[in-house]
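Colleague: here are the coordinates; sequence isn't available:
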């Protein structure tokens, strides 16, 4: 497994979701430890791109996946054993749709040796050894991604491009490497009313995306000649049909971004620094943040691992995925009604009005919705142009600071429960078991779960529940699939719930109601076969895999 991917997967070794106390007595989420601490080790095969319409009829890998799921016994891990000529991850290439086992192998990259003393080290926001961001959101094969990178001291650097996927357990595959590039020290970030922007940085490298590249989640690994390293995530998307559209929550990622985390300049929608270097709370945080800046620390967003957990699992078992970012949904660059289901794999807290309306219309059209986290669609946001006029580069959320319309969806009489079926209940300081409810429902079929069973550690981070005094969405039928008590930070007993309902259009809407669902699919130390099986039951029904 690629070591930087392994570090992204580190949630917490004790299964405890950590919250750090701030100077003002508030709390902030702890970032994943160790991200970017070691150089890439693992390799996979670069997937090829495929074009063409959906081919009707049975899908060989889907059938093989179902056979694997049927054969497994509860309590034993699901093990993927590729057959002869199988490929490690789905890809795309010209011609009729092919499943992963039919796609020819790409070029194998070279394995790197284990880290040595003086090997690659993680860059930081104080010294800015190497930091970067992309000037665009998701891009399609044939388009370009512009990287803006600062290197201090000036020296040569390189960019390794990885695609996230299963890849035989490696977690990512190195697709290409840039030539040696000349690094410069970019100007300091510009600040205005706590908004930090690097839109004035010079272009460092332009990546022209080949037409044969697979769509998916990518990470650019930036490495200086003297061994410092940082990361830049980006997405490659297209408009070809697929069963499921995976939406990466880049708007929420940016809301939490405290870059530069240097003790005086950085700000997010949660925190900022005062002149003494004290970390301030939400009341003094930014109301507008910019996409034109790197992510803090090692360069990967907080909670990015949740999305990567789902991607690795879904590609391992051959689900037909398309990819897009939340900003693509906001801007109308994707049509959700073309897919059987939309999957929101990670923490997706910040939504614009257009995002919500587009998803509501998709549900009314019959597109199913899968929310694999908690605290979804909590804050209402607006997106605006950068000072240089590029659209959707500024994110604004007024929260409770100053005049203006309320920022919580539930404060404008549009609570999230009216779409999702449950809504945010609170933080979960320590992991608690998920208690299975309605175990005879098809979601739990063949999972081995029984009524009242405890699934350890599955209620963690934050939790949702059903609010009886809040209106429900229109539905044909509705069911709660877990009811799990937990202790909040004040010692009071609260509960978490997992929800599923069928809309009048026939669309299924599932909400996990916990941060821990996606990690249970593929994160080492957190995998649970009952959750894997339940998720497969849900997606197979949405994708109409009989």
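Modeller: Everything's here; your move. Small disclaimer: the values here were computed from a predicted structure and weren't measured.
Colleague: make it CA atoms for all contacts and neighbour counts henceforth
Modeller: Will do.
Colleague: what about the residue nearest to residue 279 when sequence neighbours are not counted, neighbour count?
Modeller: Of all residues not flanking residue 279 in the chain, residue 273 sits nearest, at 4.7 Å (Cα to Cα, 6 or more residues apart in numbering). Look at residue 273: counted by other Cα atoms under 10 Å, it has 22 neighbours.
Colleague: again with residue 192
Modeller: Per other Cα under 10 Å, the neighbour tally for residue 192 reads 9.
Colleague: check contacts around residue 285.
Modeller: By Cα atoms under 8 Å, 6 or more residues apart in numbering, residue 285 lies in contact with 194, 267-272.
Colleague: cutoff 6 Å now
Modeller: Residue 285 makes contact with 269-272 under the criterion Cα atoms under 6 Å, 6 or more residues apart in numbering.
Colleague: Next one: residue 528 relative to residue 517, how far apart?
Modeller: Plainly put, residue 528 is 9 Å away from residue 517 if you go by Cα to Cα, to the nearest Å.
Colleague: ok, second structure coming up, stack it against the first:
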């Protein structure tokens, strides 16, 4: 006689195991370090608890700092520069950002205590350049077991007086690597720096000769102030020192690692050649990815042509040519400026030249890479509206023509689809600028030359539909805001990534 109870139990166990496998089933057959990393214990205390910005809201002089490089590999060293005003002791806690059972970060090491010194504000250089030359508070050699990711260093003052207040801010850096990975996540740190107004309203946008021209240089050798888009995000001083990562990029990183995708991370400056991306199956541009060196553009073109799938889960991407130059002490890629518009000879690029130039450089038509272009005006907000629900990317969403994902468009986006063979418009609609001025946005997908694809979500806010991790605040723009995690956005993104990885696996076989 068969033991039906045992059989039933085995069936239940099989179902549960299948469900668990589904949670981490996006990794390839090779060992997936992201899954193993996120099984480690996350931190309950990694956010800024006591943070204070100055009267202009651009900086936290009580404690602030920056790193000597945008990115670093395991075995390499990075310097951390810190200033405290008044001078006082401080410590640095280094966290890797991820899922970690919903906690969002893992404590990697604690450094210090150190004797804090008040460092001088740099003298204003040519083109309003503010380049700090502070001595290093400490040098960190990245251990061999630190996985690629975005790392926050939490700076905390250690007052000697009992019950005296302490103050906190972040530094941020990326650990990159050369390992083959399914997905390469490109942080948009050029754009973080372009908008950074430290110490006192000095960014690419604040030169007296105009906010859209080539007039201002900005340096990575300075702290990040509070997230600079005061008119496009909830007043959130908890971002001080972290660039734009927490509001616009962390929701994607958190969701990818929650789902168990095999993801590696890089900075914009790591994409000056295609080498890193060619070791991955899919490349993601995330959030507000506006400022690209020409070499980045050519590298990502090379990825597409080699069969890598490209996902522009971003808006206002590839808008401005952003040449780098070295710092005063010779470290490469530490100073940048707005060199000129992408767009080739399109009307909008010529308009920018007439209104804001002359520019020393001009980039190619970004629409021929990303599928749709940066249009004027590019600011606004609205609903993401599906136009082609029969497309495979919408499988399992239940969406019908005209269905809306509320508030997912903003605060900048893409429109004006390029004329490319096989390009399909999968979403389109109106973004409202300054209340009642309409602008049209367009989301696209087109086939690459090796059974790959290029998807353009056409919104800075796409990641807001994926997750709302600890330390994250929903942004808003032009009286419009996204609603947070949405099952449809999650499923669309899953469909895109699963197709990319399935195609890559078939190609390898």
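Modeller: Alright, I've got the coordinates. Keep in mind that this is a model prediction, so the values were computed, not measured.
Colleague: the more surrounded of residue 528 and residue 517 of structure 1?
Modeller: Using other Cα under 10 Å, the more surrounded residue of residue 528 of structure 1 and residue 517 is residue 517, with 30 against 24.
Colleague: what's the counterpart of that one in structure 2?
Modeller: For residue 517 of structure 1, the aligned residue in structure 2 is residue 462 (criterion: TM-score structural alignment).
Colleague: Check residue 223 of structure 1 too.
Modeller: Applying TM-score structural alignment, one finds that residue 223 of structure 1 aligns to residue 156 in structure 2.
Colleague: where's its match, which helix or strand?
Modeller: Assigned by DSSP states H and E, residue 156 of structure 2 falls within strand 149-157.
Colleague: Can you name the next helix or strand after that strand?
Modeller: Moving toward the C-terminus from strand 149-157 of structure 2, the next helix or strand (DSSP H and E) is strand 168-176.
Colleague: and the angle for that following strand with strand 149-157?
Modeller: Between the axes of strand 168-176 of structure 2 and strand 149-157, defined by axes from the mean of the first three to the mean of the last three Cα atoms, to 10 degrees, the angle is 160 degrees.
Colleague: Tell me where structure 2 has helices.
Modeller: 4-23, 33-38, 189-195, 245-248, 250-259, 294-306, 347-356, 367-370, 487-508 (DSSP state H).
Colleague: so how far is the first one off the chain centroid?
Modeller: Relative to its chain's centre, helix 4-23 of structure 2 lies at 38 Å (Cα atoms, centre = their mean, to the nearest Å).
Colleague: Over to the second one?
Modeller: The chain centre lies 20 Å from the centre of helix 33-38 of structure 2; the measure is Cα atoms, centre = their mean.
Colleague: could you measure the alignment partner in structure 1 of residue 125 of structure 2 against residue 295 of structure 1, distance?
Modeller: In structure 1, residue 125 of structure 2 lines up with residue 192, judged by TM-score structural alignment. In this view, residue 192 of structure 1 and residue 295 of structure 1 are 18 Å apart by Cα to Cα.
Colleague: likewise residue 316 of structure 1?
Modeller: Per Cα to Cα, residue 316 of structure 1 is found 28 Å from residue 295 of structure 1.
Colleague: What's the match for residue 296 of structure 1 in structure 2?
Modeller: Under the alignment by TM-score structural alignment, residue 296 of structure 1 pairs with residue 225 in structure 2.
Colleague: give me every residue that touches its match.
Modeller: Here residue 225 of structure 2 is in contact with 58-59, 198, 240-241 (Cα under 6 Å, 6+ apart).
Colleague: one more time with 10 Å, if that's ok
Modeller: 53, 57-61, 64-65, 169-170, 192-193, 195-201, 237, 239-243 (Cα atoms under 10 Å, 6 or more residues apart in numbering).
Colleague: go on, residue 30 of structure 2?
Modeller: Neighbouring residues of residue 30 of structure 2 by Cα under 10 Å, 6+ apart: 181, 262.
Colleague: From what I see, residue 286 of structure 1 and residue 254 are in contact.
Modeller: No: checked against Cα atoms under 10 Å, the pair residue 286 of structure 1 and residue 254 is beyond contact range at 11.8 Å.
Colleague: Okay, strands next: where are they in the stretch 1-150 of structure 2?
Modeller: Ranges of strands within the stretch 1-150 of structure 2 are 63-67, 71-73, 77-84, 89-97, 105-115, 138-141, 149-157, based on DSSP state E, counting those that start in this stretch.
Colleague: Read off where the longest one ends up in structure 1.
Modeller: Taking TM-score structural alignment as the measure, structure 1 aligns residues 172-182 with strand 105-115 of structure 2.
Colleague: swap in stretch 287-301 of structure 2?
Modeller: Under the alignment (TM-score structural alignment), stretch 287-301 of structure 2 falls on residues 346-360 in structure 1.
Colleague: Distance-wise, check the closest residue to residue 261 of structure 1 other than its chain neighbours relative to residue 136 of structure 1.
Modeller: In space, and not counting its chain neighbours, residue 261 of structure 1 is closest to residue 125: 5.5 Å by Cα to Cα, 6+ apart. As for residue 125 of structure 1, its distance to residue 136 of structure 1 is 22 Å (criterion: Cα to Cα).
Colleague: Between the two, tell me which one has more neighbours.
Modeller: Per other Cα under 10 Å, whichever of residue 125 of structure 1 and residue 136 has more neighbours is residue 125, with 22 against 18.
Colleague: distance of that one from residue 528 of structure 1?
Modeller: From residue 125 of structure 1 across to residue 528 of structure 1, the span is 36 Å (Cα to Cα).
Colleague: and what of residue 196 of structure 1?
Modeller: From residue 196 of structure 1 over to residue 528 of structure 1 the distance is 41 Å, taken as Cα to Cα.
Colleague: Could you do residue 465 of structure 1 as well?
Modeller: 22 Å.
Colleague: can you check residue 171 of structure 1 too?
Modeller: 18 Å.
Colleague: hang on, the earlier thing: now distance to residue 393 of structure 1 and neighbour count too, for the contacts of residue 285 of structure 1, in TSV please.
Modeller: Output for the contacts of residue 285 of structure 1, formatted as TSV (distance: Cα to Cα, whole Å; neighbours: other Cα atoms under 10 Å):
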residue	distance to residue 393 of structure 1	neighbour count
269	15	27
270	18	21
271	20	23
272	20	26
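Colleague: For those, work out which two are farthest apart.
Modeller: Farthest apart among those by Cα to Cα are 269 and 272. That separation is 8.3 Å.
Colleague: shared neighbours of these two, which are they?
Modeller: By Cα under 10 Å, 6+ apart, residue 269 of structure 1 and residue 272 have these common neighbours: 194-195, 258, 281-286.
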